[in-house]
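Q: Got a predicted model here, sequence first, then my questions.
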Amino acid sequence: MQKIVTLTRHIIEEQRRHPGATGEFTNLINDLAFAIKLISYNTNKAGLLGVLGEAGKTNVQGENVKKLDVFAHETMFRALDHGGHLCVMGSEEEEHPIAIPKQFPIGKYVILFDPLDGSSNIDANVSVGTIFSIYRRVTPDGTPGTLEDLLQPGSSQICAGYVVYGSSTMLVYTTGNGVHGFTLDPSYGEFVLSHPDIKIPSKGKIYSVNESNFDYWDNSIKQYVHYVKQIDEATGRPMNSRYIGSMVSDFHRNLLYGGIFLYPASRRAPQGKLRLAYEANPMAFIIEQAGGKASDGAQRILDIVPEKLHQRTPLFIGSREDVDLVEKFIRGEMP
């Protein structure tokens, strides 16, 4: 009989690598997986459950909030608030840190999440996702967590992952020991290891960028995009343009096939658009563990120390050679 490795089993086997482990992290991941299953069910049934459309409000980012945004955020909070594993949470949908309710115990971990990435596409039945990032707290144990716990550099992450709600629901995560993908088997409601030890090709054929922003970019980015479209067999050009508009979906495809996702700064978004803490950092941890690279164009994403919870950053992420190339354009080293 073929060995079936569930997410729980995989986490337990990882835990055995650490003699001092208490099982608390495993329980946190199990709570997180439960929330993801609920979000997956409601995403797949969205048209039948009456959860499509606008919620009638905007979030801290100034974005229109979808009904599924609200559901996903509340589901993550309610699944994670009571287990005694966390001291504080941070969410794209909340301006301030989310405290653990007073009636529940305080833990030693910190989580940040984007509960429903790409939700502007949900009404068109385009794949969306969830992104999460986990740290150990830096403030004293037994006390409520603070903003300080949330503003850690990405290099301090102990776990990061994302979920794609597509033709199947797939969870991809790393704890710093490789990248592994699990597909939700709906017949018995378990995440099963389907993509062990994912590695991104060192060079890809795909570039993913919103080219409607072309006229707002710096010349270096314009030159790069023009370059990758040119025909040159010696350098494997042209690259193929693939852009869904859901970061999780674009990132996931490029992780498996090779390529680069870029969201540069522009005149409309001088600091970039993507959020450092719960979009760029978790994806950067994953891509580096898979053999790729993530940069803001000048420095490693994981080395940036955030100053604000919802701080934005330019992002260039994917196959190492492709990210190296765009950095050369930014530095003015390409003709």
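A: Structure's in. What do you need? Numbers count the residues shown, from 1 in each chain.

Q: CA only for contacts and neighbour counts going forward, please
A: Will do.

Q: other SSEs contacting the longest helix belonging to the chain?
A: The single longest helix within the chain, with elements called by DSSP state H, is helix 24-44. Packing contacts for helix 24-44, counted by 3 or more CA pairs under 8 Å, 6 or more residues apart in numbering; DSSP states H and E, involve helix 7-15, helix 67-80, strand 159-165.

Q: what angle sits between the first one and helix 24-44?
A: Right, the one you point to is helix 7-15. Per axes from the mean of the first three to the mean of the last three CA atoms, to 10 degrees, the angle that helix 7-15 makes with helix 24-44 is 150 degrees.

Q: this is the comparison structure:
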Amino acid sequence: MTAKTEHDLALPVGVTLDRFIMRSQSAFPYATGELSQLLRDIALAGKIIDREVNKAGLVDVTGAHGTSNIQGENQQKLDVVANIRFIRALKNGGEVCAIISEEDEDILYTGNDKGKYVVAMDPLDGSSNIDVNVSIGTIFSIYRRVTPVGTPATLADFMQGGRKQVGAGYILYGSSTMLVFSTGCGVNGFTYDHSLGEFILSHKNIRCPQDGSIYSINDGYYNSYQPAVQEYLLDSRQRGYSARYIGSLVADFHRNMFKGGIYLYPPTQAEPKGKLRLLYECYPLALIAEQSGAKASDGYGDVLDIEPSALHQRTPFYVGSARMVDDITARL
């Protein structure tokens, strides 16, 4: 057996996020470089949160922060950390003029009125799971502003509707950290290589199976769901479907997109308008779903077609394999 050369022993690095963005820039809706830089800024913030999550058991960043956000939910310490990190990265990047976050009531201004984009985000979805080492994530949505560059952003920049997103995605912090995003030209996934400090293209042109056998829902609210949803759940059990519910929207969505399944968050007696937020949870995941061949519905139509009316607007949400979404919506 001949000795291997240094070249033979070297493993292929693959396509980094930066290289992928440069190669794909011509396919972006606005190929002037700003959107490319904005995606890099989001990736940088994701790397920082990855670091914070991975040392969570060693420093005092787990547990409740002692305050509530605009939703009335108890903030976790990592919610606050993630919110600060993402806001700082977007401000320093220079491409964003304003931000809305799940953690803040009003629009946050970056101080750069010349920025051409606005971002809506849930900086750390499922953060209550961090204490038990369960996957969590970040969700983001990007719009090109409609107000004149050089003036302060307004509500109108965020109220454009889901079809006007120029980019959307999520970062999953789990057994590995993955950045998944779309700019309207398919969906691609990048896995973070800690040894290189780079996101590497690992899942090209992701496609969701048209059907599946997994359903993800909080079964504890069964008695509070409308009869059509209860009927669907009973049928799912009779069909031998697997119930898989992590309690982190990003993690449940990610699994079902790859394996085939449906995530359901219907209205309940306590939350008749649904609980998930339209602008920074449902819109971005609906765009990812549509671009991967899946579907997202509020029970009556496509989520991307819902007309927004408030920054923290809520909606019912059914997302996943197309045939499974069609099945539940046909019953509603």
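A: Alright, I've got the coordinates. Because the structure is a prediction, the values reported are computed rather than measured.

Q: Can you check which part of structure 2 the longest helix of structure 1 sits on?
A: Mapped onto structure 2 using TM-score structural alignment, helix 24-44 of structure 1 spans residues 34-54.

Q: Give the buried residues for the matching stretch.
A: If you call a residue buried by 16 or more other CA atoms under 10 Å, then stretch 34-54 of structure 2 has these buried ones: 34-50, 52-53.

Q: Can you name the residues that contact the counterpart of Gln311 of structure 1 in structure 2?
A: In structure 2, the residue paired with Gln311 of structure 1 is Gln313, using TM-score structural alignment. Contacts for Gln313 of structure 2 were tallied using CA atoms under 8 Å, 6 or more residues apart in numbering; they are Arg277, Leu278, Leu279.

Q: Likewise for Ala265 of structure 1?
A: Listed by CA under 8 Å, 6+ apart, the contact partners of Ala265 of structure 1 are Trp217, Gln271, Gly272, Lys273, Thr313, Pro314.

Q: Farthest-apart pair in those residues, please.
A: When the contacts of Ala265 of structure 1 are compared pair by pair using CA to CA, the two farthest from each other are Trp217 and Thr313, 14.4 Å apart.

Q: Show me which of these two is the more surrounded one.
A: Counting neighbours by other CA atoms under 10 Å for Trp217 of structure 1 and for Thr313 shows that Thr313 has the greater number, 26 against 18.

Q: That one - nearest residue in space that isn't next to it in sequence?
A: In space, and not counting its chain neighbours, Thr313 of structure 1 is closest to Gly272: 4.6 Å by CA to CA, 6 or more residues apart in numbering.

Q: who touches that neighbour in this structure?
A: Contact partners of Gly272 of structure 1, counting by CA under 8 Å, 6+ apart, are Tyr263, Pro264, Ala265, Ser266, Arg312, Thr313, Pro314, Leu315.

Q: Kindly recompute the last result at 10 Å.
A: Shown here is Gly272 of structure 1, whose contacts under the criterion CA atoms under 10 Å, 6 or more residues apart in numbering are Tyr263, Pro264, Ala265, Ser266, Asp296, Gln311, Arg312, Thr313, Pro314, Leu315.

Q: Equivalent analysis for Pro153 of structure 1, please.
A: Shown here is Pro153 of structure 1, whose contacts under the criterion CA under 10 Å, 6+ apart are Tyr135, Leu276, Ala277, Asn281, Ile301, Leu302, Asp303, Ile304, Val305, Pro306, Glu307.

Q: Filter the residues you listed down to the ones in strands?
A: With strands defined by DSSP state E, the entries of the contacts of Pro153 of structure 1 inside them are Tyr135.

Q: any idea which of the contacts of Pro153 of structure 1 is closest to Tyr227 of structure 1?
A: Nearest to Tyr227 of structure 1 among those, counting by CA to CA, is Ile301 at 24.4 Å.

Q: what residues are up against the residue mapped onto the closest one from structure 2?
A: Residue mapping for Ile301 of structure 1 onto structure 2 gives Val303, with TM-score structural alignment as the criterion. Residues in contact with Val303 of structure 2, defined by CA under 10 Å, 6+ apart, are 161-163, 278, 282-287, 295-297, 315-319.

Q: Now check the residue nearest to Thr313 of structure 1 against structure 2: what is it aligned to?
A: For Gly272 of structure 1, the equivalent position in structure 2 is taken to be Gly274, counting by TM-score structural alignment.

Q: Give the helix, strand or coil label for its match.
A: Three-state assignment for Gly274 of structure 2 (DSSP: H, G, I helix; E, B strand; the rest coil): coil.

Q: With Asp113 of structure 2 as the reference, measure out to it.
A: Taking CA to CA, to the nearest Å as the measure, Gly274 of structure 2 and Asp113 of structure 2 are separated by 34 Å.

Q: same question, Gly247 of structure 2
A: When CA to CA is the yardstick, Gly247 of structure 2 and Asp113 of structure 2 sit 37 Å from each other.

Q: Strands of the stretch 201-335 of structure 1, residue ranges please.
A: Counting by DSSP state E, counting those that start in this stretch, residue ranges of the strands within the stretch 201-335 of structure 1 are 206-208, 240-241, 259-263, 274-275, 293-295, 312-313, 315-318.

Q: dump the residue contacts of the nearest residue to Pro105 of structure 1 once chain neighbours are set aside.
A: The shortest distance from Pro105 of structure 1 to any residue that is not its chain neighbour, by CA to CA, 6+ apart, is 4.6 Å, and that residue is Gly84. Shown here is Gly84 of structure 1, whose contacts under the criterion CA under 10 Å, 6+ apart are Glu24, Asn27, Leu28, Ile100, Phe104, Pro105, Ile106, Gly107, Lys108, Tyr109.
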